[in-house]
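1. Below are the sequence and a predicted model for it; my questions follow.
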Amino acid sequence: MHSPNQQTPQRKKSKIPFRLNFLLLLVFLLFAALMAQLAYLQVVNGDMFQAEVERTDSSVVTKDVARGQIYDSQGRLLVGNEPESAITYTKNVSVTADKIRKVADSLAKLITMPSGTKLTPREKVDYYLADKNNLKAADNELTKDQKETPSGDARSATVQYQYEVANTMKKNITLTPQETSAAEIYARMAGAYQLSTVMIKNRDVSAAEVAKVSEHLTEIPGVSVGTDWERSYPNGDSMRSVIGSVSSEQQGLPEDEVNTLLAQGYSRNDRVGTSYLEKAYEPVLKGTKSRTQVDVHANNLVTDATTLYGGKPGDNLNLTINSQYQSIVEKVLKQQFDRAKSAGDATYSDGAYAIAMNPKTGAILAMAGVQNDPKTKKESDDALGTINRNFVMGSAVKGATVLGALMDGVITPSSNTQVDDPIYLPATPVKKSVYPAGTYSSLNAVQALEVSSNIYMMNLALKMGKAAYVPHTLINFKDNIFTIMRRYFAMFGLGTKTGIDLPGEIGAYLGPTTNEEGILNSGKALDLSYGNYDQYTLVQMVQYISTIANGGYRMKPYLVQSIQENGTQGQKGAIVDTTQPTILNRVPFTQDELDVVKQGMYNVVHGSMAWGTAHPLKDIKPAMSAKTGTAQSFYIDPDNPTTNPPETTNSSFVGFAPSSDPQIAIAIVFPNLDVDSEGNYNQEVARTMIEQYYKLNNIK
């Protein structure tokens, strides 16, 4: 028992009811806040969020238009667009690889892909992994290191996929023929941008394939039947090397220009001109793509498409070349080159080239080339050789030498007679003309051009270089003798680019002015005077002879006469631009000085001296003027260079007609003919070029 004075201890009051009440209060407050938030979202902002669910995004999609066409000077079609049926695919927004593969598998049963298409190992694996079951199996095979970084973080899906690809490649998977076809289709589909259209098959699509695909369009979303174009060449292979090429959709943009073209608004799979006229006039020929605004619902379905701009086909090019005349030049050049081969005169020759130009405007009238492999004897078209190959042209340049000397003042129109004695230098073969030494005691400038005197030209170089000639001793030229002569040559276009509107034009090869010891190469300065040292392109040669023909104006050559709009149905539209003749420089000779050279070139054809070089052409009416040339050369075998290459001869020709009112200038070269060649092949080409031009243009 407790004592009366002893108190009973009190129990501590429990705190559980307070905690429970606090939790209940907290839950009530949270619930109330949730209800308030739901009310705010649904009642106050319900319309806004409903609109967000139904929101659509807009994207602008572009589509290719027909490329501009190319016509000759008479309106004949040289390059057109041949329409062809095509199977296309438009990639939807956020479409999965698995869905793309299913469409590809279905489409592979309906069409046959072109033979020769090669799948890359990566394209094969991408198709294989597009099957979600294959992808899941590949994912399960990833190692821990492939799934996680060293710090334990999960690697990105992109990185993991790269590992899955690498692992699958090691298995060397095989595909059935139909799977291979489907993989080719899948590669084209997967490579498309969202909402962009790519060609699945646009060559040789049969009517049966079009029918099958059309019947199953609802089962292959994104696939459609449309049309595409392919470049066509009604004139065959004529001028193909000058016209150039266009890339295919698979090739797309050239690798070396991809960044530049992307910056200009191109897509990677756009077809573009890759060479020559097609490339030079790409901005004109490509046209302007159509633009369509596509509205995409939040569920990634296209809800509407509005055409913003229907597109504009590329403009057409009208060339300066008459395709009929071009064919004539090509034919006669090949005939004469084949004649040289048959006669045994072209053992080492690598071709023949010819070009014609209007000397008053610079318009190119024809350009042709035959390239020959001396080993296989196989020939191919090489019209571009007129602008991207250079040769030692020989005596054909002597008109520039004489006019240079006249402008330099070392001879005058009334005082230009010189002795015609051979030149003897120490340890050097005698330097003379082709005719026997002593044939002429002296010649004036007109006579020297007619008989093509090398001696006369070397004497001009001696005078321009202030050099005294003493037989069998070294010649002491002024140090700038090469500069002096080349400056005069350049006034006519020899040794400098002409500016023709074609990419790929090269300049000239100018030989060294000093020998290995750094001493001025006097003998080569003499060779330069008669065209046996520096190398020029044929387009430079026709520019040079045109400058003489037209009275001293160096004209810029051009191939495109005008640019013309292209109608939506392929019809011709308005002329939007016309090339105006461009004078690059005026050569400062006098009329009297020019008359000396013109008379000499007239006499090359019509003179009476025994060693006149082009007298067989004197029956051409109206009369023409010309200058022939031969130059020493050597055949260098690119596969087996030797220190003693066989000696050959370059045979060249320049001329203009009619002599009294020049309307055409021509230049021809047959490089690397045999040294004993006797055939006047370039003169036969010249005859046809002049006579047929007269005939086509009714010149009498």
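-> Nice, I can see it. Everything quoted here is computed from the prediction, not taken from an experiment. Numbers count the residues shown, from 1 in each chain.
2. from here on, contacts and neighbour counts on C-alpha atoms
-> Will do.
3. any idea how far Thr62 is from Leu308?
-> Going from Leu308 to Thr62 by C-alpha to C-alpha, to the nearest Å gives 10 Å.
4. let's bring in a second one:
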Amino acid sequence: MKYLKKQIQSSRQASNSKIPIRLNILFFVVFLLFAALVAQLAYLQIIHGASFQSEVDRTDRTVIQGSVPRGMIYDSKGRVMVGNQANSAIAYTKSMDVKTSDMVKVAQRLSNYITVDTSKLTERDLADYYLSDTKRLEKVMNSLSNAATHNSNSDKISDTAIYKLAVAKVMKADHSYSKKVKQQAAIYKTINGAYQLSTVFIKNSDVSSKEVAEVSEHLEDLPGVNIGTDWERAYPNGDSMSSIIGSVSSEKQGLPEDQINSLLAEGYSRNDRVGTSYLEQEYEGILKGTKSQTEVTVGSNNKVLKSNQIYAGSKGDDLKLTVDSDYQAKVEAALKTQFSAAVAAGDASYSDGAYAVAMNPKTGAVLALAGVYNDPKTGKTTDDALGTINRTFVMGSSVKGATVLGAMMDGVISPTNNVQSDDAIYLPSTPVKKSVYPVGTFSSMNAVTALEVSSNIYMMRLALKEGNADYIANSYIHMDDDIFTKLRGYFNQFGLGVKTGIDIPGELSGYEGSTLNESGLLKVGSALDLSYGNYDAYTLIQMAQYVSTIANGGYRMKPYLVESVESSDNNGNANKSVTNTSPTVLNRVGFTSSELAVVKQGFYNVVHGSNAWGTAHTLKDISPSVSGKTGTAQSFYSDGDSLTSTITSSFVGYAPSSDPEIAVAIVFPNLSESATAHYNLNMAQEMIQDYFGSTDSSDTTSD
């Protein structure tokens, strides 16, 4: 018994001795962990404390750019052709920490004070607004089947994909939205689409004074909303030259899709306004100005701490054009009047418009560009001043001045030896090639008379000589293979068939007819047609450049529409000239003064001559005197099913005859073959009289 007690006592002692050892081990481990924690805290606080503190205090500085007024466009007298109209605007600046729920609240509150356009809201926009409510979103998400939200491997699809399913379900449900909700959705769409720290306009047109007052009164309840000013293009002269001036994108349209990457690389924002066509696009870099810059300091909590404007921005520079807006308006009105007269007389049933250009022949400065485009099927007309540079027409006899001078430069005739037979040209299996007057009217004539009476035969015989052809009536004619190249080469020197270089994008170079037939043989008959302007097609600005080259003594001047670039302040007050356009000589045509005198005398006689077959005698009483050349070309109108024969009527000229100050070019395409009225000459008369209406210039001498 004593032994048993002794064993139990010994066992208890052993057990009691083990407990402190375990506790000691546990305490020791806890001590080590605690020591490691203290060491780590000491390491972080003592060694890296400063860096962590700086991270807590870290701020980011971001530069925000603001829009500035676009440069204006003035006429040659300093009158505004394109200006800027300041409008009150309701704007929203998106902060960095804004939540969807915050934007929804702003949209709901703001809808109580303003009315916005909802016509462009899509079903997707409405669905996005519907799901901006987190409870609705959660409800719709939960209603989606497991099969829809998981793939074949039972893995959940992306949140974006699931949201698309939710949107599709809402759209399918065809909810009925009140006008109020649509207003809220439109506002939400605008502010939700803004980038962080960027400003968008919620409403920037037709903002009433009441809307401004109410929004201003409640700005504290509308975080991010502010009252500002926006600019839009204003056109005091209406649609005048609208196709030449071009257009500017709206804030909603932003950057054009086909230029977005390059423009973003240049520092534009996606919703910036930019010139999208013609002068507005060509001079975008000048007109856009320099954006304002505001430095915004953002704390580590994404709160804006302060903002400081570091650059106020600079309004875009202005363009001063060579066009006098009053004269431009008169040319446009006269062109519309003449075309309307043609319509009323039944002469324009197939015509696709009318075009006119006025230019300073000595400098190349464009004085007026006007165009009327007509749709023969609907009879609807639109402004198409751009058609003067991007439409081509077969001009007819008005190009004959270049034909005669080309022949003299080629040496086949000379100022003192230029008489030719005026017998009609007969080719095998081809209608007789003759002039408008009856065959046999003239037996022969010189170059001056040929221009006065507009002899096609004379021009064709020049081409035969230049092509080294031996003409025998009713026999096939062999001409040099380079006859087309030769004739066109001379025409090109005057600007016919080549780009003029005008400072407007989209200019065409013209159209050249084929030189070989289906059998690969030279089209001799077409070469003859080319000589009197009835084959290749040219733009009207080329015709103006061509006649200016004759008027100024042989210098092909580069046409230009922008006279200068000028700086001004934000109120439009002129400051100084930045650049001025200097007249540019593209080439000097290689004729002599005596050769030019022949053609200028012919052009003078076209108007002032006594021959009964003269083509522009109705202009002879204009003061100052006019010299020029008419043209009539065969043309065709196609409605897709049939082809109707028509005529294209043109005129080129200059005044005063002895010292030209203005050159004009006019074309009325696809008139009725039975038309007897001289719309081209009527237009020329009005253009020249209107131009000199306010001057004392006069000239009655012959050249």
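-> Received it, and whenever you're ready, just let me know what you need. As the structure is a computational prediction, the values presented were derived from the model and not from experiment.
5. where does the TM-score land?
-> The TM-score (TM-score structural alignment, normalised by the length of the first structure) is 0.95; 691 aligned residues with a C-alpha RMSD of 2.1 Å.
6. quick one, which of Leu308 and Thr62 of the first structure is more surrounded?
-> Thr62 (21 against 13; other C-alpha atoms under 10 Å).
7. what's near enough to touch the more buried one?
-> Ser196, Lys289, Ser290, Arg291, Thr292 (C-alpha atoms under 8 Å, 6 or more residues apart in numbering).
8. Serialize the residues you listed to CSV and add fields for neighbour count.
-> Formatted as CSV, the contacts of Thr62 of the first structure follow (neighbours: other C-alpha atoms under 10 Å):
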residue, neighbour count
Ser196, 18
Lys289, 19
Ser290, 18
Arg291, 18
Thr292, 18
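9. Keep only those of these that are in strands.
-> Using DSSP state E, the subset of the contacts of Thr62 of the first structure located in strands is Ser290, Arg291, Thr292.
10. what's the closest non-adjacent residue to the most centrally placed residue in the first structure?
-> By C-alpha atoms, centre = their mean, the mean C-alpha position of the first structure lies nearest to Ser275, the distance being 1.6 Å. Nearest non-adjacent residue to Ser275 of the first structure, counting by C-alpha to C-alpha, 6 or more residues apart in numbering: Gly244, 4.7 Å away.
11. again, but for Arg687 of the first structure
-> Leu617 is the one closest to Arg687 of the first structure (C-alpha to C-alpha, 6+ apart), at 6.8 Å.
12. give me the number of residues near the counterpart of that neighbour in the second structure?
-> Under the alignment (TM-score structural alignment), Leu617 of the first structure pairs with Leu619 in the second structure. Here the number of neighbours of Leu619 of the second structure (other C-alpha under 10 Å) works out to 19.
13. Spit out the contact partners of Leu619 of the second structure.
-> Contacts of Leu619 of the second structure by C-alpha under 8 Å, 6+ apart are Val607, His608, Val626, Leu681, Gln685.
14. Most neighbours of all these, which one?
-> Val626 (32 neighbours).
15. hang on, it packs against Val652?
-> No: applying C-alpha atoms under 8 Å as the test, Val626 of the second structure and Val652 come out as separate, 10.2 Å apart.
16. mind checking which helix or strand Ser380 of the first structure is in?
-> For Ser380 of the first structure, the host element (DSSP states H and E) is strand 379-381.
17. just how off-centre is that strand within its chain?
-> Relative to the chain's own centre, strand 379-381 of the first structure is displaced by 18 Å; criterion: C-alpha atoms, centre = their mean, to the nearest Å.
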